[in-house]
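A.B. asks: Pasting a predicted model and its sequence here:
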Amino acid sequence: MLIGEVARRSGVSARMLRHFDAIGLVRPTGRTVGGYREYTPEDVRRIFYVEGLRSLGLSLRQIARTLDDPGFTPSALVGDLIEATGERLRREHELLERLRTVDAAEPAGWPDVARIVELLHGLGSPSAARRQQAVLAPAEPASVPVEVLARAVLAESDPNVAGALRWALARAGGDGVASLASAMASDDADVRRRAVLALAELPGDEATAALTDALGDADTTIRGHAALALGARGVTRAVPTLLAMVVEGTNDVEAAELLGTLARDAEWADRIMSALVDELAVHTADSAVRIRLTQALAEMPGTIALDVLRRLAHDDDRPVALLASALVNAADRAAASSPKANRAG
């Protein structure tokens, strides 16, 4: 069978068949009187083997070794091909994600494209310092893809880099809340913690709503982060969690300060005071808890906690009594030195 007919039947071009011959991969068994290549059925069968292996991704050099090696093991070859193909697909998937990211950012020109690509490379670095540098590099806020920053902050374990990412995310604007809020449904508590910390730095009603939902999280750390952020925003739904933080001793100083701020609302002042007094009654045997509750009473606005502190100055728990007494004396001195008191005198 001459080369033209072999090309028609096999689908392999005559040019490629000549190349196979030149490299010794498939050499025709014979030649015609005129010197033309003449292929036997066995030669054609080898051509089909070559094409089959090429379709699996093997190079011609690998195919030659495979076909000529008597110790060839198909399973080993297929395993290597699976590993190589998986790695290639991973790289192509990363490329696809980069292209989608660039497209979503709607770059105005090549400088914007270069900035996005530089950011992606930097965020993929194994070096925390390099990742932080990539985030903090000078750039216009609009050129930073919000979705990229949101994904990065959810995956970042280094606290310094995470802080830089949260800063950049808040600065970039856009709808980063949606990605962070959806991450609050993750089974991974670390992801939810990163999400709630990022949400705490984003303004707006949507971020506040997501933080409010986080008050019901099973993780106490997540609930605490949400409560501190909400308390700073004046959201009274955070009061029960803030009170629990005082009792448990988790960020209790900050939680007590926020309870005092929220108690400036007359509607909530009595509720917060009642809750603190109730906790004092419950924890009669735990001196550390009672001390923290006493300190929280000192954060209440005006003199609304003064009567309770006067009673605590005679508490059976001596450390509590000493603390309450000191707080009462300080309040009395402040009242005595106030301009109103001086005028009355």
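C.D. replies: Thanks, I have the structure now.
A.B. asks: going forward, measure contacts and count neighbours with C-alpha atoms only.
C.D. replies: Will do.
A.B. asks: Where do the strands of this protein begin and end?
C.D. replies: Assigned by DSSP state E, the chain shows strands spanning 30-31, 37-38.
A.B. asks: got JSON lines for those strands, with distance to Pro319 and mean neighbour count too?
C.D. replies: Below are the strands of the chain laid out as JSON lines (distance: least, CA to CA, whole Å; neighbours: other CA atoms under 10 Å):
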{"stretch": "strand 30-31", "distance to Pro319": "107", "mean neighbour count": "14"}
{"stretch": "strand 37-38", "distance to Pro319": "105", "mean neighbour count": "18"}
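A.B. asks: What's the end-to-end length of stretch 192-211?
C.D. replies: For stretch 192-211, the first-to-last residue distance is 11 Å (CA to CA, to the nearest Å).
A.B. asks: another structure for you, compare them:
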Amino acid sequence: MTVTGQDTEAVRALRALEDDRSSVRLRAALAIGTTPDPDNVDPLVGRCAIEPEFFVRDMLTWALTRHPVRLTLPALLRELHSERAQARSQALHTLSKIGDRQAWPAITRSLLTDADDEVARSAWRAAALLVPEGEEAALATVLVTQLGRGGQETQLSLSRALVALGEAMEPALLAATTAADPRIRVHALATQRLRRDPDAGFTYAIEEAKRVVALGGAGQEGR
């Protein structure tokens, strides 16, 4: 087989993805995305699972979006079953960037409730983007089971996903404002506030919700 100059460059770029220097890996991912090649899809997906640097992972995702969906989608869907949390998280992130709703059935309840916060956050974002019309309320019912989970960044991710569902999520969210767990009530109230006033800021919304819960209030915020 004859190896062309372009083939040699592609091989070098793939090897560079394993370089110890993140700047070299970043340039390699950029080069691969600039000249898409079907043979590069699996190596890119594989690297996403282990790449330690955020900016390089983001470039790997961009490189994958430059390839045909018929090639990237099957590879990414396989990653959703990986035992490695980063593989699941990055695959979900990439699916949300590709935006093809063929991926929707693969975003299961187990991913939406994954024990790893980064996987769950990626699943929430992807689900909110890919949910088919008419299934928003069912998705909201699952998402509200995660209210009160994790730190502020995780909670903000969930609130944004719920807000993105629009009016369909309101019944499930309203029910959560009367939950027994005060953390759930606070998060639900803060999400209601974020929906009404996106510019208020999530920190302010959380603090306001804490005051309401401390004073014995709940569902009145959403009415």
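C.D. replies: Received the coordinates, thanks. Values in this document were obtained by computation on a predicted structure and should not be read as measured data.
A.B. asks: Among the strands of the first structure, which comes closest to Ala129 of the first structure?
C.D. replies: The closest of the strands of the first structure to Ala129 of the first structure is strand 37-38. By CA to CA, the value is 63.7 Å.
A.B. asks: which bit of the second structure covers that closest one?
C.D. replies: On the second structure, no counterpart of strand 37-38 of the first structure exists by TM-score structural alignment.
A.B. asks: and what of stretch 6-24 of the first structure?
C.D. replies: Under TM-score structural alignment, there's no match for stretch 6-24 of the first structure.
A.B. asks: looking at the strands of the first structure, which is closest to Ser186 of the first structure?
C.D. replies: strand 37-38 (65.6 Å).
A.B. asks: show me the contacts for His314 of the first structure.
C.D. replies: Contacts for His314 of the first structure were tallied using CA atoms under 8 Å, 6 or more residues apart in numbering; they are Ala321.
A.B. asks: quick revisit: let me know which of the strands of the first structure is the nearest to Leu81 of the first structure.
C.D. replies: Here strand 37-38 is closest among those (CA to CA), at 33.3 Å.
A.B. asks: tell me what the closest one is packed against?
C.D. replies: strand 30-31 (3 or more CA pairs under 8 Å, 6 or more residues apart in numbering; DSSP states H and E).
A.B. asks: how far does the strand it packs on sit from the chain's center?
C.D. replies: From the chain centre to the centre of strand 30-31 of the first structure is a distance of 67 Å (CA atoms, centre = their mean, to the nearest Å).
A.B. asks: and if you look at stretch 31-49 of the second structure?
C.D. replies: For stretch 31-49 of the second structure, the distance to the chain centre is 20 Å (CA atoms, centre = their mean).
A.B. asks: ok, now stretch 237-255 of the first structure?
C.D. replies: On the basis of CA atoms, centre = their mean, stretch 237-255 of the first structure sits 26 Å off its chain's mean C-alpha point.
A.B. asks: what do you get for stretch 180-193 of the second structure?
C.D. replies: Computed by CA atoms, centre = their mean, the chain-centroid distance of stretch 180-193 of the second structure equals 22 Å.
A.B. asks: Stretch 286-303 of the first structure now?
C.D. replies: 36 Å.
A.B. asks: on that earlier part again, now render the strands of the first structure as TSV, adding distance to Leu81 of the first structure.
C.D. replies: Listed next are these as TSV, based on distance: least, CA to CA, whole Å:
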stretch	distance to Leu81 of the first structure
strand 30-31	34
strand 37-38	33
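A.B. asks: Out of those strands, flag the one nearest Pro339 of the first structure.
C.D. replies: So among the strands of the first structure, strand 37-38 is nearest, using CA to CA, at 114.7 Å.
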